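Undergrad: Model the structure of this input:
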Amino acid sequence: MNNIVEFLGQTAQAFPTVNAVEDGQQHLNYQQLAQRVEALGNWLQQQQVACVALHGGNSIDWVIVDLACHAANIVCLPLPLFFTPQQIRSCLEQAGAELLLSEELLLPGQCKLDLDEALPGVVAWPLPERFHCWELPFNSTEQLPEGTKKITFTSGSTGSPKGVCLSRDHQWRVAQSLADAIAIAHPKHLCLLPLSTLLENIAGVYSPLLCGGTVVIPTDAQRGMLGSSNLDSPRLLQCIAEVKPHSMILIPQLLRLLVAACQQGWQAPPSLKFVAVGGGRVDPQLLNNARQLGLPVYEGYGLSECGSVVALNTPTTSYIGAAGKILPHCQVRIEKQEVVVSGACHLGYAGDADSWYPNEVYTGDLGHCDADWLFIDGRRKHLLISSFGRNISPEWVESVLMSEPLLNQCVVVGDDKPYLCALLSASSIVQDQQIADWIKTANSQLPDYAQIRQWLRLNDKQLLPYMTANGRLQRARLLQAFETQIDTLYQSNPLSN
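TA: As a prediction, the model looks like this:
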């Protein structure tokens, strides 16, 4: 994708009546989108900057800025809204960002950045009302590998942001590979995840645009998102029903919510053709339940270092229990049980020259391949070894516990311990006895060494500081924060609860 403006213009000629993007306030057809992207791209070039940081909620304007960076051959650095000011400053410094666009006027001060007022002349560019704009005292020249056009930061298990550098070609190759695999002409895609999440950015925006589709971008409030982990379930369900999309991307928690809603009588719109679920292992039983309830759900696998998606189940090629069929833009091999990906490698990490230009990505995930199908068996660095010498993947036990939509979050612990315990959360309407009964049922599906003997109930607010943008709990930080409570679980009767 060398010229995004030219591509949008060609699509406008082919499909003049199709809206490219919609939100609750406006809609743009492909020609209008091309004009907005070109205008902003020209303005960005005039600023003579190499890296633009983008901090804002889901909106058409967010997409315009992202595409304008492509058009201007400028690095785009999306910043997750849930990042702390300290994390945001770290991202800006690592990437050497030279321009900051944010909806929050007080953000520079919160990040302890002494910046001048917004750039003069900013009223002349297409987005004067939503974004404030500041020049930054950083430089990306020596911070980034050559060819970087997108930096996606992930907090990882330690909470320290790490910037994955991607080329423009890599992003669009993944998007095209997904478009070919999903094969829905002119899809209407509903963006439920934050656009700063690479998966939604590539699979939810770029891929539908390549197919001449429509990207629907509701605000956080419109789609029922209250912060990074709170959810207004009725509003989310109403949003889906009103938009009537062809496709969506879910994290496992959202899938459990939809399954629970269907079990209570809610019906997904018949327009739905493809619902991808990623961001964590999904229990095959939950997928089966979803499909029996009329949800066309398909599991996928990927990571930021590979441009998001590596393998995917689709309506024409689906294998429940598999992470997906390996997509044609990449190759996968197994080395000492670890999944290793080539052909779709990031350029390295921002500010870490020793990591630049890898030929392969060692994912840290354990897996195996059967023909073109990829199966994920666990994660090497999260492997628990009990005091009885049993190797246990906590994600395996967690997926069983999360296979019914009773729990919101669950983390299994027990490294060097005689049995497993769980830290978990559930809606306030769920009683402790319901949780105890469900754990007993889940334990019946597990061998004795993998059963949960003790559990600690936390509320979602307590877990919020340890969540990533994809809804994953940062295991290492969580275990450190609740170390005392976990120790108490191993000092009491393991048969209680």
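
Undergrad: going forward, measure contacts and count neighbours with C-alpha atoms only.
TA: Fine.

Undergrad: What segments of the stretch 101-250 of the chain are helices?
TA: Along the stretch 101-250 of the chain, counting by DSSP state H, counting those that start in this stretch, helices occupy 107-110, 168-182, 198-201, 207-210, 233-243.

Undergrad: For R379, find the nearest of those.
TA: helix 198-201 (20.1 Å; CA to CA).

Undergrad: On the secondary structure side, give me the element for G367.
TA: Per DSSP states H and E, G367 falls inside strand 360-370.

Undergrad: What angle do strand 360-370 and the helix or strand following that strand make with each other?
TA: Toward the C-terminus, strand 360-370 is succeeded by strand 373-379 as the next helix or strand (DSSP H and E). Here strand 373-379 runs at an angle of 110 degrees relative to strand 360-370 (axes from the mean of the first three to the mean of the last three CA atoms, to 10 degrees).

Undergrad: Can you name every helix or strand that strand 373-379 contacts?
TA: Other elements packing on strand 373-379 under the criterion 3 or more CA pairs under 8 Å, 6 or more residues apart in numbering; DSSP states H and E are strand 324-326, strand 360-370, helix 394-401.

Undergrad: One more, please, to line up against the first structure:
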Amino acid sequence: MSTTVLDMLSAISGVLPALDDGSLRLSYADVQRSVAAERRWFQSMKVRRCALLAENSARWILSDLALLASEAVNVPLLPSFSHEHVAQVLEDAGIEWILTDAGERVTREHPAFSYVATSHRTGLALLRRDDSPVGSGAWPKGISKITYAPGSPGVSLKHNAVQSVTDSLVAEIAGLGVQTHLCLLPLADLLENIVGVYVPLTMGAKVVVRPRHTMGINNVSLKLPLLLQAIDTASPDSMIVTRELLRALVDAVRDGWRAPESLKFIAVGGPVSAELFQEARHAGLPHPNAEVRTVDLGAIDAGRFVYLRGPVTQIG
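TA: A predicted model of the protein is given here:
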């Protein structure tokens, strides 16, 4: 998949905006150069099996694309994972390297890893395991990612499976005119990683990504005014939300908030009750008169997600 994704990116006008995290604003040409340089760095360091542990940012996306391009196995870790859960994943996946924005904390909590270098392009620290990992053994060829969810075993994804899902979703939403996607879920979440990054970037859209706490989103509570302000400021064409975030947006509409007119496409991760689904549609999130149809994307096991737009697409 790595060459295919890079080919798609290289076919897009380099002057178009690609990533915006508030600190870094990168064009497609910037992304292409950074990913190519980071790929060469990974290959020179012989990075083959790497965990990516960092907050949402443009540098997370650049690292992810570079790992994909170098055909290394990437194991994205949710920032919400506990120390014990991270340790379990590192052993289970046989992780040799870690890319992180919290190098000192990670080496302190996981002393088997030590600091090697800092990326000149992303600022993320590269850590290496001092001993041989005991987990996973030999993986099948062609593995692109291994994703973990709390309480669940790792799910391995081959390059062609990720590519197949990306291609299917691009074909599904290409006619909607999506120009800006706002990332609300952690980038380590497979749904945001593929639907929120690979799909818009292969269509020439811009990905707006901010640290989630700056938008009032954390693992304990939601500061709704900050979230609504972030949505209003970005004026996105597409977003991905959890069931809980969708409920909060429906309630906000009832309290007088209006979603940006630009919003064409909302994906909801996980099962959604028929009641909440109808409430969202009646609230105009984002299209009250949509139809429902089903699309089979069985190449990937990421749970069930629902698209709200005319027509509404239910996948799963």
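
Undergrad: before we move on, the earlier item: can you say which of the helices and strands packed on strand 373-379 of the first structure is packed in most?
TA: Compared across these, strand 324-326 shows the largest average neighbour count, a mean of 24 (mean count of other CA atoms under 10 Å).

Undergrad: helices or strands up against that one?
TA: strand 297-303, strand 308-312, strand 373-379.

Undergrad: okay, the angle between the last one and helix 394-401?
TA: Read it as strand 373-379 of the first structure. Using the same axes, to 10 degrees: strand 373-379 of the first structure against helix 394-401 is 100 degrees.

Undergrad: Residue range in the second structure corresponding to the helix or strand following strand 373-379 of the first structure, please.
TA: Next helix or strand after strand 373-379 of the first structure toward the C-terminus (DSSP H and E): strand 384-385. Under TM-score structural alignment, strand 384-385 of the first structure corresponds to no residues of the second structure.

Undergrad: tilt between the strand holding G367 of the first structure and strand 297-303?
TA: Strand 360-370 of the first structure runs at 140 degrees relative to strand 297-303, counting by the same axes, to 10 degrees.

Undergrad: Strand 360-370 of the first structure maps to which residues in the second structure?
TA: Aligned by TM-score structural alignment, strand 360-370 of the first structure falls on no residue of the second structure.

Undergrad: where's the counterpart of P284 of the first structure in the second structure relative to R281 of the second structure, distance?
TA: Matched across to the second structure, P284 of the first structure falls on A274, judged by TM-score structural alignment. For A274 of the second structure, the distance to R281 of the second structure equals 11 Å [CA to CA, to the nearest Å].

Undergrad: Show me which of these two is the more surrounded one.
TA: Each of A274 of the second structure and R281 has its neighbours counted (other CA atoms under 10 Å); R281 has more, 18 against 9.

Undergrad: Am I right that the more buried one is in a helix?
TA: Yes: read with DSSP: H, G, I helix; E, B strand; the rest coil, R281 of the second structure is one of the residues of a helix.

Undergrad: That one and R293 of the second structure: what is the separation?
TA: R281 of the second structure is 15 Å from R293 of the second structure, where distance means CA to CA.

Undergrad: what's the answer for E109 of the second structure, then?
TA: E109 of the second structure is 47 Å from R293 of the second structure, by CA to CA.

Undergrad: of these two, who's got more company?
TA: Per other CA under 10 Å, whichever of E109 of the second structure and R293 has more neighbours is E109, with 14 against 11.
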